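S.K.: Need the 3D shape of this:
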Amino acid sequence: MEAFLISTGVVALGEMGDKTQLLALLLAARFRKPIPIILGILVATLVNHALAGLVGDWIAKALGPDWLRWVIGLSFLAMAGWMLIPDKLDDEAEGSNHKFGVFGTTVLAFFLAEMGDKTQIATVALAARYTDLLAVVGGSTLGMMLANVPVVLLGDGLAKRISMPIVHGVAALIFAVLGVLTLFNVGRLF
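M.R.: Okay, here's the model as predicted:
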């Protein structure tokens, strides 16, 4: 349960103001069909984060416990710094082709936009940190949905009311704490 809850919270906070959240807003404004957009986000996130989780699981098995602790701890600290850098929507994601319909366009655009993104890298690190791959992938997917579904449903009005610097600061703090606890080999407190 711990891996699921941590993954959900970290990814939900990490997704706030992220380029894929901006993409969700763009898709909602362009297509005005929330159900296929939400389902497309879900499918793209499940596939993307499952692959990221498998990479994290492989890293955990390939490295010894001492190396793994350092790699994960430093990764969390790097994520803390990265969280303080605001994302912008990539031009290629914005110009997505509509020949796949709303659902297909959303799946393709989200999958590509999530490649190498903060939340994908966080999922790799979380899967390396925790042994429960399904809990990490399920939690990270739920975190993505918690951050993106309101954007699709409520759109622009919601984005204007949330302070992104505060959300990014809280997410950076969480990643920094996870990194320090991991580096100092503190037991699974979270």
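
S.K.: from here on, contacts and neighbour counts on C-alpha atoms
M.R.: Noted.

S.K.: Please name the nearest non-neighbouring residue to the spatially most central residue of the chain.
M.R.: Nearest to the mean C-alpha position of the chain, counting by CA atoms, centre = their mean, stands T119 at 2.5 Å. Distances taken as CA to CA, 6 or more residues apart in numbering place V11 nearest to T119, at 5.7 Å, with adjacent residues excluded.

S.K.: thought F103 was touching V43?
M.R.: No: under the criterion of CA atoms under 8 Å, F103 makes no contact with V43, lying 9.5 Å away.

S.K.: quick revisit: so which helix or strand takes in the residue nearest to the centre of the chain?
M.R.: helix 118-129 (DSSP states H and E).

S.K.: Can you give the distance of that helix from its chain's centre?
M.R.: 8 Å (CA atoms, centre = their mean, to the nearest Å).

S.K.: packing partners for it?
M.R.: Applying 3 or more CA pairs under 8 Å, 6 or more residues apart in numbering; DSSP states H and E, we find helix 118-129 packed against helix 2-15, helix 34-62, helix 65-83, helix 133-154.

S.K.: now the other sequence, so there's something to compare against:
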Amino acid sequence: MEAFLVSTGVVALGEMGDKTQLLAFLLAARFKRPLPIVLGVLTATLVNHTAAGALGAWIARALGPDILRWVISLGFLAMAGWMLIPDKVDEESAGEGMGRFGVFGTTVITFFLAEMGDKTQIATVALAARYDTLVPVVAGTTLGMMLADVPAVFLGDRIAKKVNMRLVHGISALIFAVLGVLTLLNVGKLF
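M.R.: Sure, this is the predicted structure:
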């Protein structure tokens, strides 16, 4: 349960102001069809985070506990720093391929590609390696993405104007830093 809850919280906070959340805003503004956008986000996230989680689980088995602890710890600390750098998304690429793939297909493709090497994908790799439980981590990171992106699709700019992104990014950075330190200190349980 800890892996699921931590994964959900870390990704929900980490996704605030992230390029994929900005992409959700853009797709919603451009296409004005929330259901296929939400389903596209869910599909892309499940595929992307399952692959990232599988990679994390493989890394956990391949490196051994001592090296893994250092790699994950340094990864979480790097994520803490990265969270403080705001993301941007190219508005012109958000709607590319619309004629060929429709709203759902465009959302799946753009979200999947936007998640490649993104903070939340790397966090999924690290969380899966840290907890060595694929299903709860992928379910948690996917739920975290949906908690951040679904309101972006439905409420768009109204939410963005009321949320202090610097504060959210600061809290996210703090959580990643705490996870990094706890992992380095080899603390097994957070709660």
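
S.K.: Can you pull the TM-score for these?
M.R.: Overlay of the two chains. TM-score (TM-score structural alignment, normalised by the length of structure 1): 0.98; 190 aligned residues with a CA RMSD of 1.0 Å.

S.K.: one step back: I'd say the residue nearest to T119 of structure 1 and N148 touch.
M.R.: No: at 11.1 Å, V11 of structure 1 and N148 do not qualify as touching, with contact defined as CA under 8 Å.

S.K.: anything in contact with each of these two?
M.R.: Here V11 of structure 1 and N148 have no joint contacts, going by CA atoms under 8 Å, 6 or more residues apart in numbering.

S.K.: circling back: would you convert the helices and strands packed on helix 118-129 of structure 1 into JSON lines that also reports distance to V167 of structure 1 and mean neighbour count?
M.R.: Listed next are those as JSON lines, based on distance: least, CA to CA, whole Å; neighbours: other CA atoms under 10 Å:
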{"stretch": "helix 2-15", "distance to V167 of structure 1": "7", "mean neighbour count": "23"}
{"stretch": "helix 34-62", "distance to V167 of structure 1": "21", "mean neighbour count": "20"}
{"stretch": "helix 65-83", "distance to V167 of structure 1": "9", "mean neighbour count": "20"}
{"stretch": "helix 133-154", "distance to V167 of structure 1": "12", "mean neighbour count": "23"}
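
S.K.: and of those, who's closest to L23 of structure 1?
M.R.: Judged by CA to CA, the one of those that comes nearest to L23 of structure 1 is helix 133-154, at 9.3 Å.

S.K.: ok, average deviation of the closest one from structure 2?
M.R.: With the two structures superposed, helix 133-154 of structure 1 lies on average 0.2 Å from its match in structure 2, counting by mean CA distance after the TM-score superposition for structure 1.

S.K.: What is that helix packed up against?
M.R.: helix 2-15, helix 19-31, helix 34-62, helix 118-129, helix 156-161.

S.K.: With distance to D87 of structure 1 added, can I get the ones you listed in CSV?
M.R.: Output for those, formatted as CSV (distance: least, CA to CA, whole Å):
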stretch, distance to D87 of structure 1
helix 2-15, 10
helix 19-31, 5
helix 34-62, 18
helix 118-129, 10
helix 156-161, 14
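
S.K.: one step back: I'd like to know which of the helices and strands packed on helix 118-129 of structure 1 is closest to L22 of structure 1.
M.R.: When those are ranked by proximity to L22 of structure 1 (CA to CA), helix 133-154 comes first, at 8.5 Å.

S.K.: The closest one to helix 34-62, inter-axis angle?
M.R.: Angle of helix 133-154 of structure 1 versus helix 34-62, following axes from the mean of the first three to the mean of the last three CA atoms, to 10 degrees, is 150 degrees.

S.K.: to the chain's geometric centre, what's the distance from helix 133-154 of structure 1?
M.R.: For helix 133-154 of structure 1, the distance to the chain centre is 8 Å (CA atoms, centre = their mean).

S.K.: tell me the angle it makes with helix 2-15.
M.R.: Using the same axes, to 10 degrees: helix 133-154 of structure 1 against helix 2-15 is 40 degrees.
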